[in-house]
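1. with the input below, show me the fold.
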Amino acid sequence: MTTVEMVAVLLAGVGAGGINAVVGSGSLITFPVLLATGMPPVTATVSNALGVIPGSLTGALGYREELRGQGRRLLRLGTGALLGGFTGATLLLTLPAAAFERIVPVLVGLALVLVVLQPWLSRAVRRRREAAAAAGEHTADEHMASEHVASEHAGSRPGRTRRDGGPLLYAGLTLASVYGGYFAAAQGILYIALMGMLLDETLHRLNAAKNVLVALVNAVAALFFLFVADFSWTAVALIAAGSALGGHVGARIGRRLSPTVLRGLVVAVGGVALVHLLR
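-> Sure thing, here's the model as predicted:
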């Protein structure tokens, strides 16, 4: 890499770390920058997966207050994230490079659509939560009666699904983690959308859980890549340093910062990447 390219990769890592902590889809910043340095797509994906791990960790640590009380849930969902991430990483190296080059434009396009739709998804989640809260305003007697009925029909009551999401959320997050292990861009938005539909939690707590799950997927994929894949140590080091700083800053300002500008940047850079891949 030239000096200019190294600076660009470092700054892309900072941007990706911050965006991942606040919104998700930061790989749409780093991936096209790595491609612009002349790196092959698979090597760029592997280098990016290794490099963004520190950012995932600092982002998760920044939301540690919102993680309180979610340990059991994350333990359960984390097993699916690890399994899915390993499967996706295996597919990345098992499928021929030509297949990856055909699939990636589709994945980038899907990721861009998800980034654009993220505000709508957030509003839909918020409306659903408000409707659930309104429907949950019962008298004390009604509440006790519902608890009694629920105790006689364990496993079928809505409250349980709202707390851990049930098999549907586990299956959905595992499949999303396969996507994340194969191509990480916008996996966090998939997690937020799935958890928002199936869990009664604030968006900040969902975002905190998302950061942990993304860190797990990135970690298991990176551990696999470390031993069996080709990557650029220079790119990994630059993205790691940048993403660690970006994740820390992004987590600190995540409660106050509007993601509109960041989302616009992601779409713009991702659009450039998509055009580049389709040429």
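2. switch to C-alpha atoms for all contacts and neighbour counts from now on
-> Will do.
3. how long is stretch 179-191 end to end?
-> End-to-end distance for stretch 179-191, by C-alpha to C-alpha, to the nearest Å: 11 Å.
4. list the contacts for residue 245?
-> 14, 17-18, 55, 58 (C-alpha atoms under 8 Å, 6 or more residues apart in numbering).
5. for the comparison step, fold the sequence that follows:
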Amino acid sequence: MAAGVMNTVVGSGTLLTFPTLLAFGYSPVLANVSNTIGLVPGSFSGAYGYRAELTGQRRRILILGSASVLGGVLGAVLLLHLPASAFQSIVPVLIALALVLVIVQPRVGAWAARRRAERGTAHREAGGPLLWAGVFATGVYGGYFGAAQGVLLLALLGIAFTDSLQRVNGVKNILAGLVNGVAAVLFIALSHVSWSAAGLIAAGSIIGGQIGAKVGRKLPPTVLRGVIVCVGIAAIVKLLA
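-> Predicted coordinates:
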């Protein structure tokens, strides 16, 4: 449920659920697959909670959504075809990168806000080919592992658009949900899934998505980031032990 709140508000919910599954004895790849499937309903629950902010952004979502879908498919294929030993070696580095992004996100957000103010209030529809490529690359990352995918998307969208943070966050929830959704379809078809773990995560993330959309905006960002960093460090220690 906490991961659902975090994913809706800023992202990085995987840094809570993935280490939890490791602590219960799941292998890294099985934990990642089951976690991705479980978080899909929460992503769309959060997006539904932001439906008011999504008004008028249909074309933007369709264009950037294509990048998320294609990137998510490629990331999931890489996870399924690369050896499990590669995942275990790569993931601590990805988690460390995600933690850095979580820490520096306020400065990136402040810089993006200044850039938006300098450019005025005109809305750009879909951000252009560079943003599409960035969303695609984020989709590849999200399909493979996904921790802090939301932070990456918020940074990219915040830099590209002059919209309010809440409108950008609504789009972020849709894009992250698409990545997790297409990856989940491939995982269900081609990989082993712990349905008990995925089901529990799904139930909690649906509730958390609604909480995040309604009251999560009021939670102190510093507290959220502190929890994420502590849990992420624990996951790195667990994987390297």
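6. can you calculate the TM-score here?
-> After superposition, the two chains reach a TM-score (TM-score structural alignment, normalised by the length of structure 2) of 0.97; 241 aligned residues with a C-alpha RMSD of 1.2 Å.
7. returning to that earlier point: give me the buried subset of the contacts of residue 245 of structure 1.
-> 14, 17-18, 55, 58 (16 or more other C-alpha atoms under 10 Å).
8. any idea which element the aligned residue in structure 2 for residue 266 of structure 1 lies in?
-> Counting by TM-score structural alignment, residue 266 of structure 1 lines up with residue 228 in structure 2. Using DSSP states H and E, residue 228 of structure 2 falls within helix 221-240.
9. what's the spacing between residue 27 of structure 2 and residue 18 of structure 2?
-> Look at residue 27 of structure 2 and residue 18 of structure 2: by C-alpha to C-alpha, they are 10 Å apart.
10. sorry, slip of the keys, the one I care about is residue 186 of structure 2.
-> For residue 186 of structure 2, the distance to residue 18 of structure 2 - C-alpha to C-alpha - is 19 Å.
11. more crowded one of the two?
-> The neighbour comparison of residue 186 of structure 2 against residue 18 (other C-alpha atoms under 10 Å) goes to residue 18, with 25 against 18.
12. quick revisit: what is the helix holding residue 228 of structure 2 packed up against?
-> Judged by 3 or more C-alpha pairs under 8 Å, 6 or more residues apart in numbering; DSSP states H and E, the packing partners of helix 221-240 of structure 2 are helix 14-23, helix 84-119.
13. tell me the average deviation of that helix from structure 1 after fitting.
-> On superposition with structure 1, the average gap between helix 221-240 of structure 2 and its aligned counterparts reaches 1.0 Å (mean C-alpha distance after the TM-score superposition for structure 1).
14. thinking again about what came up before, of the helices and strands packed on helix 221-240 of structure 2, which is nearest residue 232 of structure 2?
-> helix 14-23 (5.5 Å; C-alpha to C-alpha).
15. which part of structure 1 lines up with the next helix or strand after that closest one?
-> Where DSSP H and E defines the elements, the next helix or strand beyond helix 14-23 of structure 2 is helix 28-49. Using TM-score structural alignment, helix 28-49 of structure 2 corresponds to residues 41-62 of structure 1.
16. any idea how far apart the tips of the matching stretch sit?
-> Start-to-end, stretch 41-62 of structure 1 (C-alpha to C-alpha) is 31 Å.
17. residue 132 of structure 2 -> structure 1?
-> Matched by TM-score structural alignment, residue 132 of structure 2 corresponds to residue 170 in structure 1.
18. my guess is its match contacts residue 77, does it?
-> Yes - at 5.9 Å, residue 170 of structure 1 counts as touching residue 77 under the criterion of C-alpha atoms under 8 Å.
19. what's the matching range in structure 1 for stretch 103-117 of structure 2?
-> The alignment of stretch 103-117 of structure 2 onto structure 1 (TM-score structural alignment) spans residues 116-130.
20. so which bits of the helix or strand hosting residue 81 of structure 1 are buried?
-> Using DSSP H and E, residue 81 of structure 1 sits within helix 71-94. Buried residues in helix 71-94 of structure 1, counting neighbours by 16+ other C-alpha under 10 Å, are found at 74, 77-93.
21. how about stretch 217-228 of structure 2?
-> Residues of stretch 217-228 of structure 2 classed as buried: 217, 224-225, 228 (neighbour count, 16+ other C-alpha under 10 Å).
22. over to stretch 176-185 of structure 2?
-> 176-184.
23. what's the distance between it and the middle of its chain?
-> Remark: stretch 176-185 of structure 2 is offset 10 Å from the chain centroid, using C-alpha atoms, centre = their mean, to the nearest Å.
24. contact partners of it?
-> For stretch 176-185 of structure 2, contacts defined as C-alpha under 8 Å, 6+ apart pick out 33, 36-37, 39-40, 43-44, 65, 68-69, 71-73, 75-76, 139, 142-143, 149-150.
25. same check on stretch 57-72 of structure 1?
-> So stretch 57-72 of structure 1 is contacted by 17-18, 20-21, 204-205, 208-209, 211-212, 215, 244-245, 247-248, 250-252 (C-alpha under 8 Å, 6+ apart).
26. so of those, which ones are in helices?
-> With helices taken from DSSP state H, the overlap with the contacts of stretch 57-72 of structure 1 comprises 17-18, 20-21, 204-205, 208-209, 211-212, 215, 244-245, 247-248, 250-252.
27. ok, residue 267 of structure 1 touching residue 118?
-> No - Residue 267 of structure 1 is beyond contact range of residue 118, at 11.7 Å (criterion: C-alpha under 8 Å).
28. and those two? which has more neighbours close in?
-> Ranked by neighbour count (other C-alpha under 10 Å), residue 267 of structure 1 and residue 118 place residue 267 first, with 22 against 19.
29. find the residue closest to that one in space, skipping its chain neighbours.
-> Leaving aside its sequence neighbours, residue 267 of structure 1 sits nearest to residue 112 (C-alpha to C-alpha, 6 or more residues apart in numbering; 6.0 Å).
30. residue 274 of structure 1 now?
-> The shortest distance from residue 274 of structure 1 to any non-neighbouring residue, by C-alpha to C-alpha, 6+ apart, is to residue 105 (5.9 Å).
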